[in-house]
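[1] Predicted model, plus sequence, below.
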Amino acid sequence: MTVSAGIILAGGQARRMGGGDKGRLILGGQSMLDRVIDRLGPQVGRMALSANGDAARFAEFGLPVLPDTVAGFPGPLAGVLAGMDWAADLGASHVITAAADTPFFPTDLGSRLREGARRAGTPIALAATIEEGRLVRHPTFGYWPVALRFDLRQALEDGLRKVVLWTDRHGATSTVFPGDPFFNINTPEDYMQAERIIRTTAE
């Protein structure tokens, strides 16, 4: 039995980057999506991409592409739901999600989220950091039980869109990671900063 499946949330429309798939941007000679796959792959049994539109544009990555199953582009929770449904067919008990525009997330993300959920006795764990003394959650990085997929589908069909509103209903815990590993690329300035990070770490 596959315990955890990995879902890369790649459904954003990248308006601030001029549109298109941010995951296809090249960072340090490698696509951002390849960097995410390299980080998440060793942490899970199987992986898939959550994305709408023509799946053929992701053919080079060799992963299943999961479109939303709820109409209206309701956001990342729809990607989580599509991942849960796919993982259920595999016999997986949980999915671990990561965003396609966040190339430096921790290589121990999955194990720490699982442990966080176990210690808290809660079904869901979300990644978090401490910024200026304040807890900041990163809800696209989470550990989600497949068993909640029916509840999530109903919530989406009822109009819920904000991730933390749904996770709070289920007592989600926050697993705190040090530093700023969930830096994501939303703007051209972010892209240049990511290039600088890669150059610095390669030196």
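    Perfect, I can see it now.

[2] alpha carbons only for contacts and neighbour counts from here, please
    Fine.

[3] Which residue lies closest in space to A147, excluding its sequence neighbours?
    Once its chain neighbours are removed from consideration, A147 has its nearest residue in S93; the separation is 7.3 Å (CA to CA, 6 or more residues apart in numbering).

[4] quick one: the helices in the protein?
    With DSSP state H as the criterion, the chain has helices at 32-40, 76-90, 109-120, 149-157, 163-169, 188-202.

[5] same for the third one, what does it pack against?
    The one in question is helix 109-120. Packing partners of helix 109-120 (3 or more CA pairs under 8 Å, 6 or more residues apart in numbering; DSSP states H and E): strand 125-131, strand 134-145, strand 173-176.

[6] how many neighbours does M32 have?
    22 (other CA atoms under 10 Å).

[7] Can you tell me, leaving aside adjacent residues, what's nearest to it?
    In space, and not counting its chain neighbours, M32 is closest to G23: 4.9 Å by CA to CA, 6+ apart.

[8] before we move on, the earlier item: would you list the helices and strands packed on helix 109-120 in CSV and tack on mean neighbour count and distance to R57?
    Compiled in CSV, the helices and strands packed on helix 109-120 are given as follows (neighbours: other CA atoms under 10 Å; distance: least, CA to CA, whole Å):
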stretch, mean neighbour count, distance to R57
strand 125-131, 21, 29
strand 134-145, 21, 22
strand 173-176, 22, 34
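
[9] ok, structure two:
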Amino acid sequence: MNLMTTITGVVLAGGKARRMGGVDKGLLELNGKPLWQHVADALMTQLSHVVVNANRHQEIYQVSGLKVIEDSLADYPGPLAGMLSVMQQEAGEWFLFCPCDTPYIPHDLAARLTHQRKDAPVVWVHDGERDHPTIALVNRAIEPLLLNICKQENAGLWHLCVWLAVMRLISAIVKRHL
């Protein structure tokens, strides 16, 4: 897989930031540059196509020249909605999602996740202590699952993680009995 051309990089900046009092986290500065720009810059060193998922202050994000994609679901229900919206509007097969408040992503994140994914449709970062499912390499094949989960009330990212774990378990059981 040619990482530069087969994976679309996505900066997830579409949240409401409720825990931060509604402040647009992506626009907070670190070393004189907005957080989201650190993430976009890191992705652009690894991938040839990068977009931003943002629901507020879109004009600020657009100044970068990157395509800005708004959630297709009302009320910005969370990162799953951002992931789904990007998949609905972009043509790629693989997407590397990174939240706007992760300015120190590794320079080889795309390569690492691609290496780890094997045949999985999704692989996300684990830092040795906990999962970070919003930093994830995701295949378009799960778009229908994302849509289904997003339609459920109070559904979130962990619902997707559970579904994917169940699907892998079922697949492993089926393979053992073939």
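    Great, that's in hand. Because the structure is predicted, anything quoted here is derived from the model rather than measured.

[10] So after superposing, what's the score?
    The TM-score (TM-score structural alignment, normalised by the length of structure 2) is 0.82; 164 aligned residues with a CA RMSD of 2.1 Å.

[11] which stretch among the helices of structure 1 comes nearest M17 of structure 1?
    M17 of structure 1 lies closest, by CA to CA, to one member of those: helix 188-202, at 6.2 Å.

[12] mind listing what's buried in that closest one?
    Along helix 188-202 of structure 1, these residues count as buried under the neighbour rule (16 or more other CA atoms under 10 Å): Y191, A194.

[13] Same check on stretch 113-121 of structure 1?
    For stretch 113-121 of structure 1, the buried set under the neighbour-count rule, 16+ other CA under 10 Å, comprises L113, R114, G116, A117.

[14] and which of those residues is nearest Q193 of structure 1?
    L113 (27.1 Å).

[15] any idea how far that closest one lies from L9 of structure 1?
    Using CA to CA, to the nearest Å, one gets 17 Å for the distance from L113 of structure 1 to L9 of structure 1.

[16] before we move on, the earlier item: let me have the helices of structure 1 in JSON lines, adding distance to A48 of structure 1 as columns.
    Formatted as JSON lines, the helices of structure 1 follow (distance: least, CA to CA, whole Å):
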{"stretch": "helix 32-40", "distance to A48 of structure 1": "10"}
{"stretch": "helix 76-90", "distance to A48 of structure 1": "7"}
{"stretch": "helix 109-120", "distance to A48 of structure 1": "15"}
{"stretch": "helix 149-157", "distance to A48 of structure 1": "17"}
{"stretch": "helix 163-169", "distance to A48 of structure 1": "20"}
{"stretch": "helix 188-202", "distance to A48 of structure 1": "24"}
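
[17] Tell me which of these lies nearest to V136 of structure 1.
    Ranked by CA to CA, the member of the helices of structure 1 that lies closest to V136 of structure 1 is helix 163-169, at 11.5 Å.

[18] what's the average distance of that closest one to structure 2?
    Following the fit onto structure 2, the mean deviation recorded for helix 163-169 of structure 1 is 2.0 Å by mean CA distance after the TM-score superposition for structure 1.

[19] what range in structure 2 matches that helix?
    Aligned by TM-score structural alignment, helix 163-169 of structure 1 falls on residues 157-163 of structure 2.

[20] Now do the matching stretch: distance to the chain's middle.
    Centroid separation for stretch 157-163 of structure 2 versus its chain: 14 Å, with CA atoms, centre = their mean, to the nearest Å.

[21] Next up, the contacts around the residue nearest to C98 of structure 2 when sequence neighbours are not counted.
    Of all residues not flanking C98 of structure 2 in the chain, I135 sits nearest, at 4.6 Å (CA to CA, 6+ apart). I135 of structure 2 makes contact with L96, F97, C98, P99, W124, V125 under the criterion CA atoms under 8 Å, 6 or more residues apart in numbering.

[22] so what corresponds to I135 of structure 2 in structure 1?
    Following TM-score structural alignment, the counterpart assigned to I135 of structure 2 within structure 1 is F141.

[23] how far away is the aligned residue in structure 2 for T69 of structure 1 from I173 of structure 2?
    Counting by TM-score structural alignment, T69 of structure 1 corresponds to S72 in structure 2. With distances defined as CA to CA, the gap from S72 of structure 2 to I173 of structure 2 amounts to 36 Å.

[24] Those two: which is more packed in?
    Neighbours were tallied for S72 of structure 2 and for I173 using other CA under 10 Å; the higher tally belongs to S72 (15 against 11).

[25] separation between the closest residue to K67 of structure 2 other than its chain neighbours and V162 of structure 2?
    Leaving aside its chain neighbours, K67 of structure 2 sits nearest to V51 (5.1 Å; criterion: CA to CA, 6+ apart). Between V51 of structure 2 and V162 of structure 2 the distance, using CA to CA, works out to 27 Å.
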